[in-house]
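> Following is a predicted model, sequence given first.
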Amino acid sequence: MTTNKPTHSGGCLCGAVRFVASGDPIGGNHCHCGMCRKDSGSGVSSFVCFPTSAVTWNGMPTDYESSPGKFRGFCPKCGSSLTWRNGAKDSEIDFRLGSFDDPRPFKARKHLWMSTALESFAGIDPDIEHLD
């Protein structure tokens, strides 16, 4: 019996690092910690988590150990931030939502580090103009 698992492709800005994640994600979140803000250059970082066994690579990200046992992967050519891994839990890998070719199917299941969230990114403010 053949099971057709969905596949989700993505990669960096220049295309030197590409990946395919098979199956459904095991998590998704918006992280509001200061390290993710620095790494992404944004007020909040969005991630989608897959089992590492479900991921194939064409080109590999370079890892940076941002804190003990925590690794952030980026393209060695263009510098695009791609992944986050907890080294003690190598069975999972979090991908930056924006690194997917089509991020629309994914949904965040939680917000992390809300105690450090920037107020302007912690929710929808009705006083902020929304543009499409």
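Thanks, I have it.
> Could you use CA atoms for every contact and neighbour count after this?
Will do.
> Tell me, how many residues neighbour Pro6?
Per other CA atoms under 10 Å, the neighbour tally for Pro6 reads 10.
> ok, now how distant is it from Ser81?
24 Å (CA to CA, to the nearest Å).
> Which residues are in contact with the closest residue to Gly11 other than its chain neighbours?
Once flanking residues are discounted, Gly11 sits nearest to Arg18: 4.1 Å by CA to CA, 6 or more residues apart in numbering. Going by CA atoms under 8 Å, 6 or more residues apart in numbering, Arg18 touches 9-12, 57-60.
> Equivalent analysis for Ala21, please.
Taking CA under 8 Å, 6+ apart, we find Ala21 in contact with 7-9, 50, 54-56.
> what about versus this one:
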Amino acid sequence: MGKTSKTGGCQCGRVRYTVDVDPAEAYLCHCRMCQRATGGFAAAFVSVAQADVAWDGEPDWYASSPIAERPFCSGCGTPFGFRFREGSKNMDLTVGSFDDPSDFVPKHHFGAEAMHEAWLDTSGLPRIRTDEYDVLVQKWKDARAKPPQ
């Protein structure tokens, strides 16, 4: 597919970014640090060159270990990724922070020692759309607001 320019940002809009990215460089990291940093069973990342990321509104950075740091928005908590503190030209951005993450496809798993297999193939589970869940739809109506897209 090759590199394409894509945009992303946080939930509250304080931090935005534009980056030249190859969607084929996406992967899932299952290490315990990424699980805790994202609150999920894995972090969906895409590797990018740090020089290719243009931030509009600087993210905050959390020193998550002696060797790495993670960008995030202190306003809403959105995690943006991971980078080594020294010695790397690349960093990872969270797939979910992109405005349109639909063309990312993971190419491998990392941190396989902490994988939770039950969360990998969920194709047999029932699927419920948010716009078909009456309780949620009514809450948005009561708030006189539109749900996020």
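Done, it's in. In this text, all values refer to a predicted model and were calculated from it rather than measured experimentally.
> Please indicate which of the contacts of Ala21 of the first structure are buried?
Neighbour counting with 16 or more other CA atoms under 10 Å marks 8-9, 50, 54-55 as buried within the contacts of Ala21 of the first structure.
> Out of those residues, flag the one nearest to Lys110 of the first structure.
In terms of CA to CA, no member of these lies closer to Lys110 of the first structure than Phe50, at 15.5 Å.
> so what corresponds to the closest one in the second structure?
Here Phe50 of the first structure is matched to Val48 in the second structure, going by TM-score structural alignment.
> does its match sit in a helix, a strand or a coil?
Here Val48 of the second structure is recorded as strand under DSSP: H, G, I helix; E, B strand; the rest coil.
> What are the neighbouring residues in contact with it?
Residues near Val48 of the second structure by CA under 8 Å, 6+ apart: 19-22, 90-93.
> Give me the nearest residue to the residue nearest the centre of the first structure, chain neighbours excluded.
Residue closest to the average C-alpha location in the first structure (CA atoms, centre = their mean): Arg96, at 2.0 Å. Excluding the flanking residues, the one nearest Arg96 of the first structure by CA to CA, 6+ apart is Phe47, at 4.6 Å.
> Could you do Cys76 of the second structure as well?
The shortest distance from Cys76 of the second structure to any residue other than its chain neighbours is 5.9 Å, reached at Cys12 (CA to CA, 6+ apart).
> Give the aligned equivalent of the residue nearest to Gly11 of the first structure in the second structure.
Counting by TM-score structural alignment, Arg18 of the first structure corresponds to Arg16 in the second structure.
> Kindly report the same for Leu118 of the first structure.
Checking TM-score structural alignment: Leu118 of the first structure goes with His116.
> how about the strands in the second structure?
Counting by DSSP state E, one finds strands in the second structure at the ranges 4-9, 16-21, 26-29, 43-49, 53-56, 60-62, 68-72, 81-84, 90-94, 109-110.
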